[in-house]
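Student: sharing a model prediction with you, sequence too.
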Amino acid sequence: MKALIVSIAFLFVAFTCMMAQIPSVKVEDSKGAQFNTSSLINHKTPMIISFWATTCKPCIRELDAINEQMPDWLGEAEFRVVAVSTDDSRSTAKARSMAEGHGWDDFVMLYDKNQEFMRAMNVSLTPQVFVVDVDGKIVYSHTGYAPGSERELLKAIQKLQK
C-alpha cells in the first residue's frame, strides 16, 4: 500500500512538471533591454533553459560543457540554449563579463536580477536545467551537475525531433 501511494505521488509530481509551461516574466536581455520570457516560445525550436549564478561552479562547468558540445549537437538536432543568470543587480555586470569570457555567444543570455523568473519556474537551487518543447511545455528537468549529465539534455531534445 505504501509503495502504491509513493508511486501515485511520484506520477502526480512528474505529470505536473511535464505539463508546466514557461511563465511570462520580465527580465533583461544581453543588451540590458526588458525581455518577456513568454517570447522565448517560438513554436519552431525547442530549447534548453539553464539557471546559473556566478558563484555556482557546477553551473559554469555545465554551461561550458553544453557550449563545447553544442556544435556537434546542432548537427543532430535543432535547439536553442537560454542561460538565465540569477545574480542580483550588484552582480549582473560580473555575470555579463563571465558569459562573454566563457564564449557563450551562441546562448540567449538573460539576467533575472530580481529572481522573478527563477521563482516562477520554481527553481530553488542552481544549476537547474529544463528542456522545453516548441510550445513552451517543460519535458525534462534536472538539478545539479555531474560531468556527462549534459548528454541527457541532448537525448531529451532528440526525443522532441521525432
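Tutor: Now that the structure is in, tell me what you want to look at. Predicted model, so just to flag it, every value in this text is computed and none were measured.

Student: when you work out contacts or count neighbours from here on, use the C-alpha atoms and nothing else.
Tutor: Noted.

Student: and for the residue nearest to residue 126 when sequence neighbours are not counted, the neighbour number?
Tutor: Nearest residue to residue 126, sequence neighbours excluded (Cα to Cα, 6 or more residues apart in numbering): residue 52, at 5.5 Å. Counted with other Cα atoms under 10 Å, the neighbours of residue 52 add up to 26.

Student: next up, a structure to set beside the first:
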Amino acid sequence: MVSLLKVYHLFLFKLQGDKMLKKNFLALIVFLLFGNLMLVQAEEEKSLKGKTAPEISLKNLEGEEVALKDYYGKGPILIAFWATWCKPCIKEIKKFKEILKPYREIEEGDKVQILAISVDDSKNISKVKPFAKRKKFDFPVLLDAEKVAQNAFQVFQVPYTFILDKNGKIVYSHTGFKPGDEKEVEKIVKELIEQN
C-alpha cells in the first residue's frame, strides 16, 4: 500500500499539467485496490469452508440474546448477511424464501433454517424490525450493529451467504448475488437434507 502511494504521488508530481492522465492513473489505482480486495475476499471464503462456524450470540428483533449453536442439530442453516439499504440482499433473501420453502415445511426430519443477520449500523438499526415485517421475513432476524458476527465470519460486504450443516460446519459461502445463485444454494441444501 505504501509503495502504491509513493507511485501515485510521483505521478501526480510528474503529471501536474495532464489532468486526463491523472484521472486515468487514479482510476487504475482504484481498480487495482478493488481487485485486490476481491482476491482477499475469495481467499477468506475458502479459508472458512470446512471449519466449524464461529460461536456467536446476537440479539433478535425482540431484544433476546440468541446463540448460533441453538440452531444446530435441526437441519442445514442458511445464514444471510444483509442490510436494509442493500437491494441485492433483499432480492437474494426473497429468492431464498421462495426456493427453500419446500425444505422449510418438511413434516418429519431435518428442515432448513434461515437466519438473516442484519449488518445495519446503530444509526439504522431501528429500521430493521419494520423493514423485516414489511418484507414478510418469516425467519429469525439477528442484529449485528457491533459487527460481532461480521468479524467472526470475515464478512466485509453484503450480501454474503453461508450454509452450515446441522452440526455447524461451514459447507458453502458466497458473496454477492446474481439471479441463479439461489439454484446452487437449493442444490446444497437438498444434498444436506438427504444426507441425514
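Tutor: Here it is on my side, so go on. As the structure is a computational prediction, the values presented were derived from the model and not from experiment.

Student: give me the TM-score for this pair.
Tutor: TM-score of the superposed chains, computed with TM-score structural alignment, normalised by the length of structure 1, equals 0.83; 150 aligned residues with a Cα RMSD of 2.3 Å.

Student: measure the residue most central in space within structure 1 to residue 130 of structure 1 for me?
Tutor: Centre of structure 1 computed as the mean C-alpha position; nearest residue by Cα atoms, centre = their mean is residue 49, 1.8 Å away. Look at residue 49 of structure 1 and residue 130 of structure 1: by Cα to Cα, to the nearest Å, they are 5 Å apart.

Student: trace residue 135 of structure 1 over to structure 2, please.
Tutor: Aligned by TM-score structural alignment, residue 135 of structure 1 pairs with residue 167 of structure 2.

Student: what about the closest residue to that match other than its chain neighbours, neighbour count?
Tutor: Of all residues not flanking residue 167 of structure 2 in the chain, residue 72 sits nearest, at 5.4 Å (Cα to Cα, 6+ apart). For residue 72 of structure 2, the count of nearby residues is 17 (other Cα under 10 Å).

Student: surely residue 72 of structure 2 and residue 169 touch.
Tutor: No: using Cα atoms under 8 Å, residue 72 of structure 2 is not in contact with residue 169, being 9.7 Å away.

Student: which SS class is the match of residue 135 of structure 1?
Tutor: Using DSSP: H, G, I helix; E, B strand; the rest coil, the structure places residue 167 of structure 2 in coil.

Student: thought residue 68 was touching it, still the case?
Tutor: No: contact between residue 167 of structure 2 and residue 68 fails when scored by Cα under 8 Å: they sit 10.8 Å apart.

Student: quick one: the match of residue 135 of structure 1 from residue 77 of structure 2, how far?
Tutor: 9 Å.

Student: which part of structure 2 matches stretch 20-28 of structure 1?
Tutor: Under TM-score structural alignment, the match for stretch 20-28 of structure 1 is residues 51-59.

Student: now residue 153 of structure 2, nearest residue through space, not along the chain?
Tutor: Of all residues not flanking residue 153 of structure 2 in the chain, residue 54 sits nearest, at 6.8 Å (Cα to Cα, 6+ apart).
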